[in-house]
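Participant: Okay, here's the prediction I keep looking at, along with the sequence it came from:
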Amino acid sequence: MAGPTKAQIEARLAELEAENARLRGALEENATLRAAAPASGPAATVTVVPAPRHRGRAFLGILLIVIATLLAPVSTVAAFAAREASDTDAFVGTLAPLAQDPAVQALIVDEATDAIDQALDTDALVNELLSQVIDENSTPRLANASDLLGPLLADQARVAIRSALTTVVQSDAFATVWEEALRLTHKQLVAVMEADAEGAVSIDDTGVVSIQLAPIIAQLKPALVDAGFTLADSIPEVDASITVAEVPAIAKARLGYSVLTTTGNVLPWVALLLLIVGVVVHPRRPRAIIVAGTLLLVTGALLAGAIAIGGSVAAAMIATEVPTDATNAIYGQLTGETAAVMLAYVVLGAVLILAGIFAGGSSLGSGARGAGSSWLARGSGALDARGWRPEGVGLVLRRMGWLLWLWLAFVLALLAATLRPLNVWDVVFGTVVLGLAAAVFLVFRGPDEVVVVEDEVEVDVVGERADADFDEFEDEPQI
């Protein structure tokens, strides 16, 4: 079809200018009527009907968003605690790396050395050996010196035990022993909490739950002998443990375990649902998105700072019982995933703030949308030039804008399933991946198209601009 001629364009332009002049005149006449209304009596009164401000919807939306952002960190902690309490693989994955930490290795060596020393009763054992070797009648001088020689040999035995234990604990084989001990202890604890009649009970009458050192030392004995400490064959069965929890009332503990697992599985979805509903209900969705992003950013930053400070406080509180380095290592391993999620809240908050500004009606948002459309046009054009974008895909993606959120949700679920346990670098990596996923979708979608049809200009807008413009129109006084 041939395009319009120059004469037709000029005629159409003249018609538009005339229509514009007519509308301007109508507006001026309307303004004149408003100015003259007070002096012309009741018959000339102009009734102004204000449009509803949707204050109720705005208040409800903000309330839901605030509740959701307050529940978000609570749900994160609850979900982490529930997973650690009920999932043995997650528990082992969190604490198993501690076997490679030098401070934790030193703590284990100290505890195991003391346990072996008490089980052997090294001083009594050395005195017994000396009494069998030294004859008081034949070697009276040596017998008199045995009182000094005994403590020295006992100390040398303790040094040998510690040296051999250090060699074994710092070896790669110890990591396997440590992981098996953690797995066994957690399975026993879960069996107790879930009242599993077939599970081994790892809780005593006073409610003390502990990591048993007996299986660790039993597996370390052959390694000690291979390391040159032949006295390890004489180590009896050791009944020692590291206390990890105290459960004075098992019935209450089981109830708390049930509540924790249920809350941890449900609360994150409740927070997410409240956040989505709050944004949808609010009459100004861009504004609601900015509020949600700001609250998430502030909450995540504050809690991340609190977690960082908490490590120093915990180390100071138990410094007399556990070395500070070991406490920091254990605390960092236990809170590392939660701190990473708080950082993710900060990143998500910043993204939501930018998205709200981008979708809003401000000049900054308009400029950003213009620049974005330009870049999208270049990317889409490059795909079309190479034949990498099937015909009609862009139109479908523009018409079905919700596919973007479905696509991002799929990528996020995939990242959450593969990046475990979560750390700070995983958050950075996930942010980059989500950004690239969104960019790929938008490039295939392409910019909004402007279609000129004879007397009309139809703009295909995908997003919430139509709703925002309609809300702005409703706020204007209606005559």
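Facilitator: Good, I have the coordinates. Residues are numbered from 1 along each chain as shown.
Participant: contacts, neighbours, all on C-alpha from now
Facilitator: Noted.
Participant: Next secondary structure after the helix or strand hosting Ala81?
Facilitator: Ala81 belongs to helix 55-86 when assigned by DSSP states H and E. The helix or strand immediately downstream of helix 55-86 is helix 88-95, counting by DSSP H and E.
Participant: name the helices or strands packed onto that next one?
Facilitator: Here helix 88-95 is seen to pack against helix 55-86, helix 172-193, helix 324-359 when contacts are counted using 3 or more Cα pairs under 8 Å, 6 or more residues apart in numbering; DSSP states H and E.
Participant: would JSON lines of those helices with distance to Val238 and mean neighbour count be doable?
Facilitator: Shown next, in JSON lines, are those (distance: least, Cα to Cα, whole Å; neighbours: other Cα atoms under 10 Å):
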{"stretch": "helix 55-86", "distance to Val238": "27", "mean neighbour count": "19"}
{"stretch": "helix 172-193", "distance to Val238": "15", "mean neighbour count": "19"}
{"stretch": "helix 324-359", "distance to Val238": "24", "mean neighbour count": "21"}
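Participant: In addition, the following structure is provided for comparison:
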Amino acid sequence: MERENAELRDRLDPPRAATTGRRWRAVVSALLIVLGAVLAPVATVGAWAHGLLTDTDRFVGVFAPLADDPAVQRFVTAEAVGIIEREVDLPALTAALIDGIEDLGAPGTAVSAARALETPINLGLSGLVRSTVESVVASEAFSTGWREVLTLSHSQLNQTLRGEPGAALAIAPDGSLGLQLGPVIGTVQEALVAQGLGIAASIPAVDVVLPIAEDVSLTGAQAGYGAATVIGPWLPWIALALLAAGVIVARRRRRALMGAAIGLAIAMGVLLVGFAIAAQVVPAVTPLPADAATAILSAILSPLSQTSAAVFTVAVLLVIVGWGTGPAPLPTRLRAMTSAGADRLRTIGDRYGVGTGAFGAWIERFQRVIRIAVAAGAGAIVLLARPLTPGLVVGTLIGAVVALILLDLLRRPAR
């Protein structure tokens, strides 16, 4: 009786060592989940940056469409025309032409008429330059050339972060970011000369950097560039490993899974909010026209936002799945209704001679393995598919749910 009483007391009041062990498991699990959730946004940005640096197709896919964006075309046209007019003094050329006519001994009336037309001639030349630049920038040839240049000069982004000369983007010592217009002006100059505007040949090589973002401390980005290129592709796996370890260590793994999913959803939500704020603030602080700055920023942030939204969707779905498989009254009732409905359909099928027979018995025998395979396949699609989008995540979940429903209908439980 004393031994039995001691056993009962142990059951009601667990030993201190067991209680301490449970507490430490809970602490370690929570710490791992928090670290994984905090690292998730950094991993998302780091993996995207690494892919942009190493994948030429991705780099071109992000920046090539900017050549066809009307806002960017207007910006490039305005800047190119401004540089051409600054480097080629059209009024001085017109005045020199009229002076040459006068030096040739032309009648005074002719010289007076030419001087009266000096302003219209200048305006006509300016209009010709602008219209030519607009047609060149809006042409398919310019878009194709832009794509080819991006493909051939994929190393430009690396050169920017390394601070090398000749990069398309330049980082100043104060951390501001600028766009070099030299290559663009060179392309426009060749097109103008080809179209018969000979004065464009006098445009010298320009080294103009347009400030895009000031006081953004990109020197810090340069400092961490080397580390980012090395650990960037591993960061998502590290974050996933921390979250998975936190779930495995926990005693109540379903709750830990829901906690990890909630933490991941919060982290991705904060990242999405940050992108939304940047989309509103950055165009307002850059010297670029607001529509052009918005187009450039959208091209950069759109892939990141899609990936973050997809991960956020995964986290929310994991919370829903964790709740749906839990012991709460509502999900328990729903699972019972689903099982009863499947059993009723199997009974009706048997009544009319439509059954799965030995195949259904085989599915019943290996249903757990099949369920695990379906879940693993859905997880592999979400982890490995690129680009990851919310539509892909939701479609994968729907496909997995349909597969599990078919599995429940096809299996043949022993009566």
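Facilitator: Looks like it came in fine. The structure presented is a predicted model; accordingly, all values stated were derived computationally and were not measured.
Participant: so what number do they get for TM-score?
Facilitator: After superposition, the two chains reach a TM-score (TM-score structural alignment, normalised by the length of the second structure) of 0.79; 395 aligned residues with a Cα RMSD of 4.0 Å.
Participant: Of the helices and strands packed on helix 88-95 of the first structure, which is nearest Leu23 of the first structure?
Facilitator: Among those, the nearest to Leu23 of the first structure by Cα to Cα is helix 324-359 (30.2 Å).
Participant: Specify the angle between the strand or helix carrying Gly377 of the second structure and helix 290-324 in degrees.
Facilitator: Take DSSP H and E as the rule and Gly377 of the second structure turns out to sit in helix 367-384. Angle between the axes of helix 367-384 of the second structure and helix 290-324 is 170 degrees (criterion: axes from the mean of the first three to the mean of the last three Cα atoms, to 10 degrees).
Participant: with the first structure superposed, average distance for helix 367-384 of the second structure?
Facilitator: With mean Cα distance after the TM-score superposition for the first structure, helix 367-384 of the second structure departs from the first structure by a mean of 3.2 Å once superposed.
Participant: ok now that helix, how far from the chain's centre?
Facilitator: Taking the mean of its C-alpha atoms, helix 367-384 of the second structure sits 26 Å from the chain's own mean (Cα atoms, centre = their mean, to the nearest Å).
Participant: Which elements pack onto it?
Facilitator: Here helix 367-384 of the second structure touches helix 390-410, going by 3+ Cα pairs under 8 Å, 6+ apart.
Participant: Now do the helix it packs on against helix 290-324, angle only.
Facilitator: Computed by the same axes, to 10 degrees, the angle separating helix 390-410 of the second structure from helix 290-324 equals 20 degrees.
Participant: elements contacting helix 390-410 of the second structure?
Facilitator: Under the contact criterion of 3+ Cα pairs under 8 Å, 6+ apart, helix 390-410 of the second structure touches helix 290-324, helix 329-351, helix 357-365, helix 367-384.
Participant: Pull the residues that contact it.
Facilitator: For helix 390-410 of the second structure, contacts defined as Cα atoms under 8 Å, 6 or more residues apart in numbering pick out 306-307, 309-311, 313-314, 339, 342-343, 345-346, 356, 360, 363, 367, 371, 374-375, 378, 381-382.
Participant: and what of stretch 375-388 of the first structure?
Facilitator: With Cα under 8 Å, 6+ apart as the test, stretch 375-388 of the first structure has contacts from 389, 442-447.
Participant: Closest one to Tyr331 of the first structure out of those residues, please.
Facilitator: Tyr331 of the first structure has its nearest neighbour among those in Leu442, at 41.8 Å by Cα to Cα.
Participant: Map Phe312 of the second structure onto the first structure.
Facilitator: With TM-score structural alignment as the criterion, Phe312 of the second structure lines up with Val346 in the first structure.
Participant: what residues are up against that match?
Facilitator: By Cα under 8 Å, 6+ apart, the neighbours of Val346 of the first structure are 296-301.
Participant: Among those, which lie within helices?
Facilitator: 296-301 (DSSP state H).
Participant: out of those residues, who's nearest Val92 of the first structure?
Facilitator: Closest approach between these and Val92 of the first structure, by Cα to Cα: Gly300, at 26.6 Å.
Participant: burial measure for the closest one, as a count.
Facilitator: Counted by other Cα atoms under 10 Å, the residues lying close to Gly300 of the first structure total 26.
Participant: Tell me the counterpart of it in the second structure.
Facilitator: Counting by TM-score structural alignment, Gly300 of the first structure lines up with Met268 in the second structure.
Participant: Am I right that its match is in contact with Pro41?
Facilitator: Yes. Between Met268 of the second structure and Pro41 a contact is recorded at 6.2 Å, counting by Cα atoms under 8 Å.
Participant: any residues in contact with both of those two?
Facilitator: Residues touching both Met268 of the second structure and Pro41 by Cα under 8 Å, 6+ apart: Ser308.
Participant: Could you report the separation of the match of Gly300 of the first structure from Ala241 of the second structure?
Facilitator: Going from Met268 of the second structure to Ala241 of the second structure by Cα to Cα, to the nearest Å gives 17 Å.
Participant: Stretch 151-159 of the second structure: end-to-end distance?
Facilitator: Start-to-end, stretch 151-159 of the second structure (Cα to Cα) is 15 Å.
Participant: before we move on, what about stretch 49-61 of the first structure?
Facilitator: One end of stretch 49-61 of the first structure to the other measures 25 Å (Cα to Cα).
Participant: got the contact list for the alignment partner in the second structure of Val92 of the first structure?
Facilitator: Applying TM-score structural alignment, one finds that Val92 of the first structure aligns to Val60 in the second structure. Neighbouring residues of Val60 of the second structure by Cα under 8 Å, 6+ apart: 147, 150-151.
Participant: residues in contact with the closest residue to Gly46 of the second structure other than its chain neighbours?
Facilitator: Of all residues not flanking Gly46 of the second structure in the chain, Gly232 sits nearest, at 4.7 Å (Cα to Cα, 6 or more residues apart in numbering). Taking Cα under 8 Å, 6+ apart as the criterion, Gly232 of the second structure is in contact with 43, 46-47, 49-50.
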